[in-house]
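Student: sharing a model that was predicted from the sequence below.
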Amino acid sequence: MTHQHEAEERDARQFWEDRYSERDRIWSGKVNPVLSEIVADLDVGTALDLGCGEGGDAVWLAGMGWRVTAVDISATALQRAEQAATERGVDGRITFARHDLATDFPSGVFDLVSAQFLQTPLEFPRAEVLQQAARAVAVSGRLLIVEHGAAPPWMPHDHDHPVDFPTPQQTFDQLELVDQHWRIERLEAKERQATGPNGETGTLMDNIILARRLA
């Protein structure tokens, strides 16, 4: 690892540690709605949760019977996720691990690889990380990417660290999937009503990319 990469990794870890230190809980603790909708129709298997945060998705998946590997860059987030898993009695079905996905991607293949809102205002090789996510999908498994299609109305405007909001097609094109090896099941932008961290309500735009690996 170069000195530049080491500095970027420290900066990213510090950024997210500072973010999670702002309050006792950042996220709602609930499963992301698109994930729960899609997984309801799938057979139980193994799942990789990229950027698991405080564990809402991982805990829910484990409660549904999945065996989950849940990773995040923040030690604080992972500690909270582990506590949530223990409280729900599903800690035996989740492996939590700290990874900076920019430099350290988890090994293995999975029936479901989920990247829920894997977006950051920092420099981040997102296209390469999502390509690695696709390679981690087992044959007959699925890759699910859900991302913000626009800034949430309660998101502060950070002019020093602007966030790019691609279209579903742009994200899909970055995956560089071999057509005959994949079937696209969903590729769309969808609005939903949501509540922000301080009780604000507003309309969110979710980009949804769901692909099944055929070979």
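Tutor: Yep, it's here.
Student: CA only for contacts and neighbour counts going forward, please
Tutor: Will do.
Student: relative to Arg10, how far out is Val146?
Tutor: For Val146, the distance to Arg10 equals 26 Å [C-alpha to C-alpha, to the nearest Å].
Student: settle it for me: which of these two has more neighbours?
Tutor: Set side by side, Val146 and Arg10 show more neighbours around Val146, with 22 against 12, by other C-alpha atoms under 10 Å.
Student: what sits against that one?
Tutor: Listed by C-alpha atoms under 8 Å, 6 or more residues apart in numbering, the contact set of Val146 reads Val34, Ala115, Gln116, Phe117, Asp206, Asn207, Ile208, Ile209.
Student: take the one below as the second:
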Amino acid sequence: MTDGKPSEEELWDARYGESDRIWSGNPNTALVREITGLEPGSALDLGCGEGGDAIWLAQQGWRVTAVDISGVALDRAARHAAEAGVADRIDWQRHDLGVSFPGGAFDLVSACFLHSHGDMPRERILRAAASAVAPGGVLLVVGHAGPAPWEKPDHHHGVHLPTPQEVLESLGLPEGRWEVQRCEEHERIQTGPDGRPAARTDNTLRVRRLKDRAEPRP
């Protein structure tokens, strides 16, 4: 805690400590849609939470490095992975991504709903995510486009929810080195607190890092 305010880690540990399960345990629908059909390789899951995406990726044959700031979430995710029989395919790491970032290069880097009410430098983290993509690999960024129908307009408390085009521009990708495969808003169905499904709008950015071209022989 600094200046009387809880740290980002304390905020998320408290959030996950509110109940035994915060999320559904299912993978994000955008991840499933965008990644199904890709040849499995190495994947980095940023903000993995309780492990739904990481576990699904491992079940598809990916070797996953799954990262979160909350030790509470990571302990829970590791238990779920063991129950699913994929514990040996996932490396759980705790990082405050504004301070430290996993090493290595990955065939897939996924950042699904990497939003925070705290002081998280999201743009800088996503630029680091792009740098971690191996040649030929994919960066997938999925985010909320606005509040859900049951939420108040100020639910995100001043947190900027960028459009996919804004995310793309903020990455500062070198021209000619990346292919934009998807940059759009989309609707998905989410169950509200009253148990009734409702449509909400999210956005998806999927870019592929092009493989380095071999230099022509003299």
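Tutor: Ah, there it is. Since we're looking at a predicted model, the values are computed, not measured.
Student: now the longest helix anywhere in structure 2: buried residues?
Tutor: Of all the elements of type helix in structure 2, the one with the most residues (DSSP state H) is helix 71-84. Residues of helix 71-84 of structure 2 classed as buried by neighbour count (16 or more other C-alpha atoms under 10 Å): Gly71, Val72, Ala73, Leu74, Arg76, Ala77, Ala78, His80, Ala81.
Student: pretty sure Ile55 of structure 2 sits in a strand.
Tutor: No: counting by DSSP: H, G, I helix; E, B strand; the rest coil, Ile55 of structure 2 falls outside a strand, being helix.
Student: what's the counterpart of it in structure 1?
Tutor: Residue pairing (TM-score structural alignment): Ile55 of structure 2 is matched to Val59 of structure 1.
Student: map Gln209 of structure 2 across to structure 1 for me.
Tutor: Quick fix: residue 209 of structure 2 is Arg, not Gln. Match for Arg209 of structure 2 (TM-score structural alignment): Arg213.
Student: which non-adjacent residue is nearest its match?
Tutor: The shortest distance from Arg213 of structure 1 to any non-neighbouring residue, by C-alpha to C-alpha, 6 or more residues apart in numbering, is to Trp182 (4.6 Å).
Student: cool, and Arg88 of structure 1?
Tutor: Once flanking residues are discounted, Arg88 of structure 1 sits nearest to Val59: 7.6 Å by C-alpha to C-alpha, 6+ apart.
Student: which stretches of structure 1 form helices?
Tutor: Under DSSP H, structure 1 gives helices at 3-21, 33-39, 56-63, 75-88, 126-135, 168-175.
Student: re the thing from before, for the match of Ile55 of structure 2, what are its contacts?
Tutor: Ala81, Ala84, Ala85, Arg88, Val90, Ile94.
Student: of the residues you listed, closest to Val163 of structure 1?
Tutor: In terms of C-alpha to C-alpha, no member of the contacts of Val59 of structure 1 lies closer to Val163 of structure 1 than Ala81, at 25.5 Å.
Student: what is the corresponding segment of structure 2 for stretch 76-92 of structure 1?
Tutor: Stretch 76-92 of structure 1 lines up with residues 72-88 of structure 2 when matched by TM-score structural alignment.
Student: again with stretch 102-112 of structure 1
Tutor: Going by TM-score structural alignment: stretch 102-112 of structure 1 matches residues 98-108.
Student: show me where structure 2 has strands.
Tutor: Counting by DSSP state E, residue ranges of the strands within structure 2 are 42-46, 63-68, 90-94, 106-112, 133-144, 178-191, 197-209.
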